[in-house]
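J.: Coordinates only, no sequence provided:
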């Protein structure tokens, strides 16, 4: 009908863009501490970090295998899981926050250590996972990182 055409044209000219969104999540258990923080979090402590990744896209695939999909969920799921598995059951510490002698002793004890170039906060992790998955070619819209079931930091485009 003419009404439908008018609505279609209006949305076209107003610049309304419709998007598809997909979410996938994974988690990892890891310890961290916050150097130069006055409070409990200055001590080594652990979390179950929950990472929720949301990607976006305007069009669905036409290819036979993935027809009608934004992307294959299994590709996103694997990328998110791999990113989380990298940190699982490790001590995550900021560059320069531990003495070299401390690192050496922990390595001699075969502790799994992950040095990161940022303070290991949920906020920084949300950006880290966002940019890492973007660099792998995913059209990331948002990443939520839950440090606890009730506390979440997000980074989005």
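T.: Nice, I can see it. Since we're looking at a predicted model, the values are computed, not measured.
J.: From now on I want contacts and neighbour counts done on CA atoms only, so please keep to that.
T.: Noted.
J.: So the residue nearest the centre of the chain versus residue 80, what's the distance?
T.: By Cα atoms, centre = their mean, the chain has its centre lying nearest to residue 129, at 3.6 Å. Using Cα to Cα, to the nearest Å, residue 129 is found at 8 Å from residue 80.
J.: Residues touching whichever helix or strand the residue nearest to the centre of the chain is part of, excluding its own?
T.: For residue 129, the host element (DSSP states H and E) is helix 122-135. Contact partners of helix 122-135, identified using Cα atoms under 8 Å, 6 or more residues apart in numbering, comprise 51, 53, 79-80, 83, 118, 140, 142-147, 152-156.
J.: Just the buried residues out of these, in PyMOL syntax.
T.: Buried subset of the contacts of helix 122-135, written as a PyMOL selection, criterion 16 or more other Cα atoms under 10 Å:
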select buried, resi 51+53+79+80+83+140+142+143+144+145+146+147+152+153+154+155
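J.: this is the other structure I want to compare:
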């Protein structure tokens, strides 16, 4: 049976700052991120299965990505916990802000790697993560492909 790729798109708002960066992105700012998640697998061939003909139910993929990425990162501010931004993060948290501390510089490149790891752990047997595209602006994005990793 043929391998088929399916893609689901998501969007979320996230703030971040790049500590030590030599441009404007050293300042706290935000993006309207768009995340495209592509998985690959063989459509279910059992006519008795309610998901007959599907690689994965789009709703099931949606739940995985929402729980691992969207619900966690939406309207949060992301800082590298190994920088002085941890002090700003602490202050924001005391004021009720949703702050995520990560152990990497929160660039689109590093975020897409993090997202790939989170999503891969949740996919059912027989379904593989094929690629991710994390769009930071209308003209800027980072892509992750399983074949490259």
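T.: Nice, thanks for sending it over. Everything numeric in this text was worked out from a predicted model, so none of it was measured.
J.: Next, the TM-score between them, please.
T.: The TM-score (TM-score structural alignment, normalised by the length of the second structure) is 0.86; 140 aligned residues with a Cα RMSD of 1.6 Å.
J.: just to revisit the earlier point, whichever helix or strand comes after the helix holding residue 129 of the first structure aligns to what range in the second structure?
T.: Next helix or strand after helix 122-135 of the first structure toward the C-terminus (DSSP H and E): strand 140-148. Under TM-score structural alignment, strand 140-148 of the first structure corresponds to residues 129-137 of the second structure.
J.: next one: that stretch to chain centre, how far?
T.: 8 Å (Cα atoms, centre = their mean, to the nearest Å).
J.: ok so, going back, going by neighbour count, list what's buried in the helix holding residue 129 of the first structure.
T.: Neighbour-count burial for helix 122-135 of the first structure [16+ other Cα under 10 Å]: 122-133.
J.: Residues in contact with the match of strand 140-148 of the first structure: which ones?
T.: Under Cα under 8 Å, 6+ apart, the answer for stretch 129-137 of the second structure is 5, 31-40, 108, 112, 116, 119-120, 123, 141-147.
J.: Let's see that with 6 Å instead.
T.: 33-40, 141-146 (Cα atoms under 6 Å, 6 or more residues apart in numbering).
J.: ok, which stretches of the second structure are strands?
T.: 4-16, 29-41, 76-80, 99-102, 128-135, 141-145 (DSSP state E).
J.: how about the ones you listed, which one is nearest residue 23 of the second structure?
T.: Between residue 23 of the second structure and the strands of the second structure, the shortest gap by Cα to Cα is with strand 29-41, which sits at 12.2 Å.
J.: Return the set of buried residues in the closest one.
T.: Neighbour-count burial for strand 29-41 of the second structure flags 30, 32-41 (criterion: 16+ other Cα under 10 Å).
J.: Return the distance of it from the chain's centre.
T.: With Cα atoms, centre = their mean, you get 6 Å for strand 29-41 of the second structure.
J.: Going by contacts, tell me the helices and strands next to it.
T.: For strand 29-41 of the second structure, the elements it packs on are strand 4-16, strand 128-135, judged by 3 or more Cα pairs under 6 Å, 6 or more residues apart in numbering; DSSP states H and E.
J.: Map residue 22 of the second structure across to the first structure for me.
T.: Alignment note (TM-score structural alignment): residue 22 of the second structure maps to residue 38 of the first structure.
J.: what about that match, distance to residue 137 of the first structure?
T.: From residue 38 of the first structure to residue 137 of the first structure the distance is 39 Å (Cα to Cα).
J.: And residue 35 of the first structure, by the same measure?
T.: From residue 35 of the first structure to residue 137 of the first structure the distance is 33 Å (Cα to Cα).
J.: swap in residue 155 of the first structure?
T.: From residue 155 of the first structure to residue 137 of the first structure the distance is 17 Å (Cα to Cα).
J.: can you check residue 61 of the first structure too?
T.: Distance, residue 61 of the first structure to residue 137 of the first structure, by Cα to Cα: 15 Å.
J.: Give the residue from these two that has the larger number of neighbours.
T.: residue 61 (13 against 9; other Cα atoms under 10 Å).
J.: what's the neighbour count on the residue lying closest to the more buried one once chain neighbours are set aside?
T.: Nearest residue to residue 61 of the first structure in three dimensions, chain neighbours excluded: residue 67, at 4.9 Å (Cα to Cα, 6 or more residues apart in numbering). By other Cα under 10 Å, 12 other residues sit near residue 67 of the first structure.
J.: which position in the second structure aligns with residue 67 of the first structure?
T.: Checking TM-score structural alignment: residue 67 of the first structure goes with residue 52.
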